[in-house]
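>>> Would you be able to build a 3D model of this:
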Amino acid sequence: MIRATYHVETPCPIAEVAAMMAGEQSAGTFVRVEGETDELRQRFGAVVIETAELGQSQTPSLRSAWAERKGLTGPRGVYRVVIDYPEDNVGVNLPTLASVVAGNLYDLGEVTGLKLVDVALRPEYRVRYEMPAQGIAGTRASVGVQGRPIFGTIIKPNIGLSPDEIAGLVDRLCEAGADFIKDDEIAGTHLHAPVDARIRAVMDRVRRHRDRTGRLVMVAFNITDETDNMRRHADLIEAEGGSCAMVSLNWCGLSAVQTLRRHTGLAIHGHRNGYGGMGRHPLLGMGVRAYQALYRLAGIDHMHVHGMGGKFSDLDEDVTAAARHCLEPMADQDDRVMPIFSSGQWAGTLPHTLAQIGSDDLMFLCGGGIMAHPQGPAAGLASLRQAHEATRLGVPLAEHARSEPELAAALARFGAQG
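The predicted structure is shown next:
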């Protein structure tokens, strides 16, 4: 069975609404139709597992013309609803799976709020979908980092630089000690910096750095595009010796990401920009566990989870839940993905992040925290390693900074903002 969990707001009896949800998304319509036998319903019908009240709402979270026509203006219950859908209703078809667990449910007149909060699969069924090509272990092996988080940054300015200027910046970041460097999500195929030209120019510098030092810095080139172009760009990254491609998941979609996964062994760096549009409202859209489960089935290796104490709206518990889900296996074999922390991060936000997650298996990206360090990017990266060492030793950052000038400068520069 494919188990989906929802939060539902409705003025109607929840047992009736849950049964309607199960029927709408499986072998049932609002009336019995010819050929809809008991045997067919038994095999292909969804089953309501649980309905539990979570609270009450005096006003509807969302308007429903149907409810207004019925004069349903009283208090609304908020419930957790758990439904099991037969795997045979889907086969192995990721967009169909998504349409089964979500689909028309958001449009039902009986609900004035609905959010898909989790999707859980049997391990035996999960492995029929795409697995990460590199995941956590492969990413660590590629960048040669063990025993600590992977530290990296974002190309800034994020737009406007020529391929040669970008390559020069990447070269300086490689020399500074970055493990990982990524494009911004708005970096595309620009007239001033086409993707192919960026890949060639940057990888020339990355290979030279590898030849000098033995370290291959992982660069996530943003290849977000229509599917054929993404495959072509992935081929070029591989031909140039690269190891990672970044994709804006929401704007490419499940099928395109799945197709890219089948085409390439590159690490797919999943950027979730736009997720706030489906995740921020408590009774609309999709929760982070459900969202991440679907894209993990497409075979991504990395997943952005935002950051703690950063510039975005996420509560610490939201970020923690997203990261911990990345680190939970969905199958009997290791299909974990690397959580990516970013947005306003610096050495001062690292200890709390590590304490919340309880693992070093994460990528910690700092734009200003590295690039705007008063002593330069190399010192910014050093401050991160020093913050990790302080955390490992159980020493407060301010105390550890007495013997670490790079960390001390970071605390002085960013502390008031953190």
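>>> contacts and neighbour counts: CA atoms only from here.
Noted.
>>> Show me how far the helix or strand hosting residue 237 is from its chain's centre.
Assigned by DSSP states H and E, residue 237 falls within helix 227-239. Shown here is helix 227-239, whose average C-alpha point lies 22 Å from the average C-alpha point of the whole chain (CA atoms, centre = their mean, to the nearest Å).
>>> Tell me which helix or strand comes right after it.
Scanning forward in sequence from helix 227-239 by DSSP H and E, the next helix or strand is strand 244-248.
>>> hmm, who's touching whichever strand or helix holds residue 350?
Counting by DSSP H and E, the element that carries residue 350 is helix 350-357. Counting contacts by CA atoms under 8 Å, 6 or more residues apart in numbering, the residues outside helix 350-357 that touch it are 307, 308, 320, 323, 324, 360, 384, 387, 388, 391.
>>> To compare against the first, here's the next sequence to fold:
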Amino acid sequence: MTRITATYDIETPVGLDHAAAVMAGEQSTGTFIRLASETDALRQRSGARVESVVETGTASHPALPSRKTGATYHRGRVTISWPIGNFGTSLPTLLSTIAGNLFELAELSAIRLEDVDLPADFAHAHPGPQFGATGTRALMGGHEGPLIGTIIKPSIGLSPAETADLVQQLVVAGIDFIKDDELQANGPDCPFDARLTAVMRVIEDHAQKTGKKVLYAANITDEIDTMWRNLDRMAELGATCAMVCVQSIGLSGLRAVRDRSPALIHGHRAGWGLYSRSPDIGIGFGVMQKLWRLAGVDHLHVNGLANKFTESDGTVAAAARAVRQPVSAHGGPACRAMPVFSSGQTVWQVGASRALLGSDDFIFCAGGGIMAHPGGPGDGVRSLRDAAEAARAGIALEDHARPGSPLAQAMATFGKPRIDLDT
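Just a heads-up that it's a prediction; the model follows:
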């Protein structure tokens, strides 16, 4: 029978083998006591199975508060599998199984879900990205190179008219992609419909004059029926990219958007640090990005190299590569998404971002890296495009930048960060 496999990093005072058995029972046929109806045949058919247990260390104190205690806390990697018959290909039920009550077990003083191996059934059963990188370029009229993008800033406080004024400056500057901030959705001070109408008027006017239609990711995050109305309004106005905060709307909300959307789905992972920041409890990005891709995201935020947050460059690189890998190692549609780099990005990170992917299939979002350029937003965009050209040609920025050029000014303005992909 086809099985789903999940791997955990755990710590326990009761022994790794016993803790693993408790985990398998809790998340399948077992409870705190053996039931008469839990027959051997039922366990054989529906029970989770411990596939491997590997000890990685010990400690004298628990990593997290723990009701059960002991003299020694054993750390290890545990792999558990479930028959697909328990939940079929339902993403919400899968998540409830591999990341449910396990986090509350008294036998565990640490638990982090590190990976999930999905059979091809999942890739076949879910829609996956509707457009991906290739479709994104097609919607933009065949755009070449990485998408140079930015975020509406200030995140909150601008009126629809003020937002449109900023967008006007950005489209004139030559930007490829503009997104709402995750904090700006449909508040009374900047309602979605009024903002979308004002922004798309600017974008369509610019497209009529220049032939270039800038991609605008409008934040539709809301209740499902409201998101559907937002999608309908986007279609009326010619908007082709809907942004959603994937953690906020959940897997079912994301699937509801994908099933209704004629537009690109730009997935923002706002709140991700809650699940990923601690080494002792949480979920690895490699797990959730597979589920988000299956549910339909075309673009997915992966943080940025030398970013302003806590993730290391190695973690960011792994995330960016992960969203380009097949969602199942066992066949079926690949469901590849387009990685989005953001967070403190400047001309210095463009080349390294391209190098780690080996292609231009990414969105590079710079806020201050564009807005704070001494020559203004136009030179900010030009400097990033020059940096992308240098990366494609394999030329160092120092050798590519002409004296006094927008790229040279950006290099002088923004300090060169240390990028360490081994961390």
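>>> After superposition, what's the TM-score here?
After superposition, the two chains reach a TM-score (TM-score structural alignment, normalised by the length of structure 1) of 0.95; 413 aligned residues with a CA RMSD of 1.6 Å.
>>> after superposition, how close is the helix holding residue 350 of structure 1 to structure 2?
After superposition onto structure 2, the average distance of helix 350-357 of structure 1 to its aligned residues comes to 2.2 Å, using mean CA distance after the TM-score superposition for structure 1.
>>> Report the mean deviation for whichever helix or strand comes after that helix after fitting onto structure 2.
Of the helices and strands lying after helix 350-357 of structure 1 in sequence (DSSP H and E), the nearest is strand 363-365. Superposed on structure 2, strand 363-365 of structure 1 shows a mean distance to its aligned partners of 0.5 Å (mean CA distance after the TM-score superposition for structure 1).
>>> Quick check: whichever helix or strand comes after strand 363-365 of structure 1 compared with structure 2, mean distance?
Where DSSP H and E defines the elements, the next helix or strand beyond strand 363-365 of structure 1 is helix 368-371. Helix 368-371 of structure 1: mean distance to aligned residues in structure 2 after superposition is 0.9 Å, counting by mean CA distance after the TM-score superposition for structure 1.
>>> which residues are contacting helix 368-371 of structure 1?
Looking at helix 368-371 of structure 1 with CA under 8 Å, 6+ apart, the contacting residues turn out to be 153, 344-347, 376-381, 410, 414.
>>> which residues in structure 2 does it match up with?
Per TM-score structural alignment, the counterpart of helix 368-371 of structure 1 in structure 2 is residues 368-371.
>>> Tell me which residues touch residue 272 of structure 1, please.
Remark: with contacts taken as CA under 8 Å, 6+ apart, residue 272 of structure 1 is in contact with 248, 249, 250, 303, 304, 305.
>>> Would you mark the buried spots in the helix holding residue 237 of structure 1?
Buried residues in helix 227-239 of structure 1, counted by 16 or more other CA atoms under 10 Å: 227, 230, 231, 233, 234, 235, 236, 237.
>>> Over to stretch 24-38 of structure 2?
By neighbour count, and taking 16+ other CA under 10 Å as the criterion, the buried residues in stretch 24-38 of structure 2 are 24, 25, 26, 27, 28, 29, 30.
>>> Provide the aligned range in structure 1 for that stretch.
Using TM-score structural alignment, stretch 24-38 of structure 2 pairs with 22-36 in structure 1.
>>> what's the answer for stretch 302-310 of structure 2, then?
The counterpart of stretch 302-310 of structure 2 in structure 1, using TM-score structural alignment, spans residues 305-313.
>>> From the rest of the structure, what touches that stretch?
Here stretch 305-313 of structure 1 has contacts from 272, 314-316, 319, 322-323, 339-345, 349, 352-353, 418, using CA under 8 Å, 6+ apart.
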